[in-house]
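>>> Show me the folded form of this:
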Amino acid sequence: MTLSLFDQFMSSILLGIPLMVLALLLPWLLLPKLCSRWLNNRFITLQSWFINNFTKQILSPMNLGGHKWALLLTSLMLFLITINMLGLLPYTFTPTTQLSVNMAFAVPIWLTTVIIGMQNQPAHALGHLLPEGTPTLLIPVLIIIETISLFIRPLALGVRLTANLTAGHLLIQLIATGIFVLISLMPTIALLMMILLFLMTLLEVAVAMIQAYVFVLLLSLYLQENV
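Now for the predicted structure:
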């Protein structure tokens, strides 16, 4: 029995190999590759339909300069969805419950968008720090606030993804522990909790997909401001 509820978020080591490494490498092996046949199977067709619709939705509001990011954003979306979904399986590890991993995804891409904005249109990028028509006395305060809000964006991205996945995993483990304890004492209550656990698992599947989408969507919005 685990000593702490948070032990499930610790990366274990199997045969000298950290499960964090396996969890980060495994998603690429699960995605089917396109074949040379004229007709694909249903799974590849569904995957292609999803990727095309997601790419159109993300890139349609952007300028042509942002379309170069299509491959990166789509790959990140599929990678995060696969990792989040794999974390719901037994005896697996979810890397996106670690803030350091999420920050490693968020900070470089956010910083790249800021650098691109400073290079291509510095006046427009710096104009976000001071809204037009601001009173003279509020200019220093607003510049400080907007600068802090700019640098807190990657932290908000990482914390949002970490908190949502961590909370869902904790609730699932609490309900499962309650079922294990009550199955012999109050079978009726345990059965009701099993139904609740099933519904909670479905909710967590939806959260895993939605949070991956929100993560990439916010990165695309930051990119849209700077291209």
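>>> going forward, measure contacts and count neighbours with C-alpha atoms only.
Fine.
>>> Which residue ranges of this protein form strands?
Counting by DSSP state E, the chain has strands at residues 13-14, 17-18.
>>> and those as a markdown table, adding mean neighbour count?
Shown next, in a markdown table, are those (neighbours: other CA atoms under 10 Å):
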| stretch | mean neighbour count |
| --- | --- |
| strand 13-14 | 10 |
| strand 17-18 | 11 |
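>>> quick one, which of those is nearest to Ala206?
Taking CA to CA, strand 17-18 is the member of these nearest to Ala206, at 27.6 Å.
>>> Gly16 - how many residues pack around it?
7 (other CA atoms under 10 Å).
>>> let me redo that: Val141
So Val141, with other CA under 10 Å, has 12 neighbours.
>>> Okay, it and Thr134: tell me how far apart.
10 Å (CA to CA, to the nearest Å).
>>> One more: Leu26?
Taken as CA to CA, the span from Leu26 to Thr134 is 51 Å.
>>> which one of these two has more residues nearby?
Using other CA under 10 Å as the criterion, Leu26 and Thr134 rank with Leu26 on top: 14 against 10.
>>> What segments of the protein are helices?
For the chain, the helices defined by DSSP state H cover 19-30, 42-59, 70-86, 99-120, 122-127, 139-151, 153-182, 187-224.
>>> just checking, what packs against the fifth one?
Helices and strands in packing contact with helix 122-127 are listed as helix 99-120; criterion 3 or more CA pairs under 8 Å, 6 or more residues apart in numbering; DSSP states H and E.
>>> One more sequence to fold, the one below, so I can look at both together:
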Amino acid sequence: SCPVACNLHLFLTGFPSNPTPKSNCPYFPQWTYVASYKKNWNKSLKLTVMLSFFDQFMSPVFLGIPLVALALVLPWILLPAPASRWLNNRLLALQSWFINRFTQQLLLPISLGGHKWAALLTSLMLFLISLNMLGLLPYTFTPTTQLSLNMGFAVPLWLATVIIGMRNQPTIALGHLLPEGTPTPLIPVLIIIETISLFIRPLALGVRLTANLTAGHLLIQLIATAAFVLLPLMPAVAILTGTLLFLLTLLEVAVAMIQAYVFVL
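This next block holds a predicted model:
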């Protein structure tokens, strides 16, 4: 890591006689460290590494293989496969109850013809929840903070619903572009507005999921950094900050599930 590398470099080469306020890290040029002397009984070098808070959203690569591929495959491996010959355990019973409840709530206002989408939408929601939950673990990468991944989910599903609606019920589908009772002078304007809103819908879905998760992760990192900085200086304030961090983590767990549900809706 950069702090260890910089400390080793300073130990081997010696402290500079005239340290600059900011110097480039010899091992990671994109990082900077601040060097300051405190003349005491012994000279000490305070090394503070200033990292970008957005580094956590960069896709990590290991041996040339993007780790996002493992993050996409791992949830499918972790989900147990039910077998009719054996009794379900607690995990399978809880999973089945959750899937049944979600399917009922999602497909209740839909006609019987739309129930064929149940397996696809339920699988997508469980997949998004798994990715969001894995992203809350320390030292992990959240794939759903990438707009490209979210747009890859949103655009095909949105396009499929639009094409199927136009093919099966073209009159009703086109009728949504013009609200009932619209004054005649406003008809061209409202048709343009409704058409634009229709095409913006997948972008809004992807941006909403990306923005909510990115903001939550940034808040967690900022508050965690503040708690560690305040711990030796003001322990009481650091404890309060840690309590706030715990509550914010619980909120992020709820946001991870709610955003997956909203995305599927």
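>>> TM-score for these two?
The pair, once superposed, lands on a TM-score of 0.92 when counted by TM-score structural alignment, normalised by the length of structure 1; 217 aligned residues with a CA RMSD of 1.2 Å.
>>> Output the strands of structure 1 in JSON lines; the columns should cover distance to Gln47 of structure 1.
Formatted as JSON lines, these follow (distance: least, CA to CA, whole Å):
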{"stretch": "strand 13-14", "distance to Gln47 of structure 1": "32"}
{"stretch": "strand 17-18", "distance to Gln47 of structure 1": "30"}
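>>> Leu99 of structure 1: which of the ones you listed is closest?
In terms of CA to CA, the element of the strands of structure 1 nearest to Leu99 of structure 1 is strand 17-18, at 17.2 Å.
>>> average distance between the closest one and structure 2?
Comparing strand 17-18 of structure 1 with its match in structure 2 after superposition yields a mean distance of 1.3 Å (mean CA distance after the TM-score superposition for structure 1).
>>> Mind listing residues that contact that strand?
Outside strand 17-18 of structure 1, the residues that touch it by CA atoms under 8 Å, 6 or more residues apart in numbering are 11-12.
>>> gap between it and the chain center?
23 Å (CA atoms, centre = their mean, to the nearest Å).
>>> go on, stretch 246-265 of structure 2?
That offset, for stretch 246-265 of structure 2, works out to 10 Å (CA atoms, centre = their mean).
>>> cool, stretch 49-59 of structure 2 as well?
Stretch 49-59 of structure 2 sits 15 Å away from the centroid of its parent chain (CA atoms, centre = their mean).
>>> Name the residues of it that are buried.
If you call a residue buried by 16 or more other CA atoms under 10 Å, then stretch 49-59 of structure 2 has these buried ones: 56-57.
>>> Could you check how many residues crowd around Ile44 of structure 1?
Neighbour count for Ile44 of structure 1, taken as other CA under 10 Å: 16.
>>> mind checking how far the nearest residue in space to it that is not next to it in sequence is from Ser48 of structure 1?
Distance criterion CA to CA, 6 or more residues apart in numbering; nearest residue to Ile44 of structure 1, sequence neighbours excluded, is Pro32 at 6.6 Å. Per CA to CA, Pro32 of structure 1 is found 10 Å from Ser48 of structure 1.
>>> Comparing these two, which residue is more hemmed in?
Ser48 (14 against 10).
>>> The more buried one matches what in structure 2?
Matched by TM-score structural alignment, Ser48 of structure 1 corresponds to Ser96 in structure 2.
>>> Kindly report the same for Gln121 of structure 1.
Looks like Gln121 of structure 1 aligns to Gln169 there (TM-score structural alignment).
>>> Count the neighbours of that match for me.
The burial count for Gln169 of structure 2: 12, using other CA under 10 Å.
>>> Please apply the same query to Val73 of structure 2.
By the criterion of other CA under 10 Å, Val73 of structure 2 has 11 neighbours.
>>> and if you look at Leu106 of structure 2?
When neighbours are counted by other CA under 10 Å, Leu106 of structure 2 registers 17.
>>> Surely it and Leu265 touch.
Yes. Contact criterion CA atoms under 8 Å: Leu106 of structure 2 and Leu265 qualify, at 7.5 Å.
>>> on that earlier part again, if I look at the residue nearest to Ile44 of structure 1, how far off is Asn102 of structure 1?
Distance from Pro32 of structure 1 to Asn102 of structure 1, by CA to CA: 25 Å.
>>> deepest of the helices of structure 1, which one?
Of these, the one with the most neighbours on average (mean count of other CA atoms under 10 Å) is helix 70-86, at a mean of 19.
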